[in-house]
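*Asks:* Fold the following.
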Amino acid sequence: MKTENEIRHYIDRTTTLKAFFKSLPLHVTEIGDGNLNFIFRISDESGNSLILKYAAPYLRLLGEDFPLPQERICVEMHTLSYFKNITPSLIPNIYHCDEEAFCFAMEDLSDYKLLQTAQFDQFISLSIYTKLGSFLAKLYAKTPPRHEESYYENATLKRISEEYIFIFPYIENHPALMLPEFFTPMPKSELFMQNIQTLLTLFQDSKECLIHGDLHTGSIMVKNESLAIIDAEFSLVAPLGFDVGVLLAHILFGEIYAYFERKPLNYFAIIHALWKEFEKEMGGVPEHILKQSVGFCGAELSRRLVVPAKAKPLEAITSLKAKTKAYELCEALSIALVEDFLHVKSLEDFIAIVERHLCVKTH
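*Replies:* Next comes the predicted model:
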């Protein structure tokens, strides 16, 4: 279901979707630059619109030579429906799910921006990060309805996360990597590699709660003080610290961009807003979640420097000299976080590590 005619035909024979639109003809436009799936905006002459997401039997970015199970989108439907139940104001409306056709229709968020993009050119209300802290606390506090493991996680996508976060980045000249010409990774210490292995084992074996699995600033959309969390196909039952750490890493990518583009830094206020609401709703954060969040943050910062899916804030830095320094700073910060995460005892410890690297006085 990749052509306009195929989509129009699908809508015409799907009662729920056909009833959604009031006046023909329908306008079908492929949108987004997602790696995994095809995403279309469909609208009619009256201005009614929705988003249709379809999972082809391969990776959209690389084509038919890279097969992927279509069931990945069923996992996303199940997880988003559960998230909608526990945090209704933070998840887009889902209008239609079709597990046989491997597609679903959801609210059109065309008046929203990706948080990742919005970081570049506008002030983001701290209430956005407060709401994200609340979302993380609810993931930990709530338990989804019981189902077989494959209902909420796809084994192939979990393996992709394992390989591209914890394994491939540390194999020299691995064909899955894509190193920029201006960046050569430092040799990693034995301690660093031991801690990466510890984080991998946690990711594989700890069944703490159902998490988003890819909770970065490109999976969060914002409009003023409203936010919508999307793209949950990587969801799985795993340590909560993984979601927290990935989100912290992408907040820091945005701040590194701001630093090298000579814009104000706001990571202290952002991280405190996120963490204090998380802590309040949790009634206190268990120490293992803090430690693991710091470790997973370091792993995410590290791997985005060498995998094909680069951190867009770093890529947006205009000067090659500044971008080179940003990569070096990011790598040094990632090493410190991974090597030290087991010794972090407070949020202030984490922020102190960040400040040693991302501080105007230092540079």
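*Asks:* Only C-alpha atoms from now on, for both contacts and neighbour counts.
*Replies:* Will do.
*Asks:* Tell me which stretches of the stretch 151-300 of the chain form strands.
*Replies:* Assigned by DSSP state E, counting those that start in this stretch, the stretch 151-300 of the chain shows strands spanning 209-211, 220-223, 226-229, 236-238.
*Asks:* how about those, which one is nearest Pro57?
*Replies:* With CA to CA as the criterion, Pro57 lies closest to strand 236-238 of those, at 20.4 Å.
*Asks:* Counting by contacts, list what that closest one packs against.
*Replies:* helix 190-205, strand 209-211 (3 or more CA pairs under 8 Å, 6 or more residues apart in numbering; DSSP states H and E).
*Asks:* Packing partners of the last one?
*Replies:* In terms of contacts (3+ CA pairs under 8 Å, 6+ apart), strand 209-211 is packed against helix 126-141, strand 236-238, helix 240-260.
*Asks:* Let's see this one next, to set against the first:
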Amino acid sequence: MTSDYPFLTVEEVPEYIRNHPRLASHVDAGNLASVREIGDGNLNLVFIAKDNAGRGLVLKQALPYVRMTGESWPMTPERSRFEIQSLEAHAALVPELVVRILDKEPGRYIFAMEDLSDHQVWRGALNKGEVHKGVAAEVGRYAGAVAFGTSVFGMDRLELAARQEVSVDPELCVITEDLVFTEPWAGAERNEWLPQNRADVWEFQADHRFGEAMAEAKYFFMTHAEALLHGDLHTGSVMVRKPEGSNEADSVKVFDSEFAFYGPVAFDVGATWANYAIAAARAYALGEDDRAHWCLGLVGETWHAFEAEFRRRWPERRDPRLWDEEFLNRLLQRWRNESWLFAAAKMSRRIIGAAKTTDIETLPPEIREGAARGVLRMARSAVVERWADSTPNHFQELAEWLLVEARTS
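*Replies:* Got it, this is the predicted structure:
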């Protein structure tokens, strides 16, 4: 496969900045201290440039293929446009919680963002055992603002239809449909797991109740165009910062929304729950039970902040004639139930599917086995238990029991 646009290189970055006046006001291209390629994902080139005054910016360019497989897995770079659109739409609602875009060049699928070098990726911080209090609530507030502000409740009907028409990248949606919902349960060549978990995977893939639940989840994903979601919201797509000597986060920034699309609101919420469970599985495996309990408590923090933000905006709904308080309560109850469903999908794909998480993968094999087993058991239980009690407290209690029971040493 050949590309019809040039890829950005470390050597070209200074000239690129000089040729874009809007960037020159953020960093001195003639006095750069460093330019580094920092992309650790599968789909993009990412560069950070810093000048000798300490100012910096980030350049991100979409590649036309998946990096981990090369040109054998082509990927439309048009996703860059969808990422820009979603970041701008979300920033209009909660600017303090979204990475700021500085400039864009659609022809080369490049856009520039603010430098967040004084932040760190939340997943990495969690893996190191660090605590950033308040982040989960801010993520919930972000999801609540997006759920209301980009939906039929917060937008003019014609404006909403126009945005829906230009805000979905079918290629990336197909990736999610395959990797998240279908392949972990139905099987695929690119699935991979620890040999010690082979029996767990066989048992999981023989669970027809889980397969039925994934059929429902995939259908919702493909047909419920409720709001302009982030599409890949997890601890690896949130940057965090805290003052020295404090555990209270003073800045939270959501980024990396190239999988953004109009979909079911609970998909983003459930994705965060899954990642909190995975972080807890790591902590339990390491014998850090108190921290694991704290990680699972993030489920409630995110949900309650999501609900509070959505309720706060509810008086601004476009049409209150039918959408009354009783409707709101039913809607939130449905989304809470569906969050369990999507969390189950996200948990299973991170253990069996092609793209995993460092929370589990960096554990020594002898304890990774139990952590992976616990996450799979939680995924299987979640699709059933959501009907008995869909509260975050029940999610936390169930996960605590299953993850502790499954851990190995």
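*Asks:* Give me the TM-score for this pair.
*Replies:* A TM-score of 0.93 describes the superposed chains when it is computed by TM-score structural alignment, normalised by the length of structure 1; 361 aligned residues with a CA RMSD of 2.1 Å.
*Asks:* returning to what we had before: please identify the most buried of the helices and strands packed on strand 236-238 of structure 1.
*Replies:* Neighbour counts averaged per stretch over those are highest for strand 209-211, at a mean of 22; criterion: mean count of other CA atoms under 10 Å.
*Asks:* Is it correct that Lys84 of structure 1 is in contact with His78?
*Replies:* No: with contacts defined as CA atoms under 8 Å, Lys84 of structure 1 does not count as touching His78, sitting 9.9 Å away.
*Asks:* okay, the strands of the stretch 151-300 of structure 1 in JSON lines with distance to Leu139 of structure 1 next?
*Replies:* As requested, those are exported to JSON lines (distance: least, CA to CA, whole Å):
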{"stretch": "strand 209-211", "distance to Leu139 of structure 1": "6"}
{"stretch": "strand 220-223", "distance to Leu139 of structure 1": "16"}
{"stretch": "strand 226-229", "distance to Leu139 of structure 1": "13"}
{"stretch": "strand 236-238", "distance to Leu139 of structure 1": "10"}
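*Asks:* Save the helices and strands packed on strand 236-238 of structure 1 as JSON lines, and put in distance to Asn48 of structure 1 too.
*Replies:* Listed next are these as JSON lines, based on distance: least, CA to CA, whole Å:
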{"stretch": "helix 190-205", "distance to Asn48 of structure 1": "42"}
{"stretch": "strand 209-211", "distance to Asn48 of structure 1": "32"}
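*Asks:* Which stretch among these approaches Ala55 of structure 1 most closely?
*Replies:* Across those, the minimum distance to Ala55 of structure 1, taken as CA to CA, is reached by strand 209-211, at 20.8 Å.
*Asks:* what's that closest one aligned against in structure 2?
*Replies:* The alignment of strand 209-211 of structure 1 onto structure 2 (TM-score structural alignment) covers residues 227-229.
*Asks:* Give me the mean distance between the matching stretch and structure 1.
*Replies:* Here the mean offset of stretch 227-229 of structure 2 against structure 1 after fitting is 1.0 Å, by mean CA distance after the TM-score superposition for structure 1.
*Asks:* Also stretch 366-385 of structure 2?
*Replies:* Superposed on structure 1, stretch 366-385 of structure 2 shows a mean distance to its aligned partners of 1.3 Å (mean CA distance after the TM-score superposition for structure 1).
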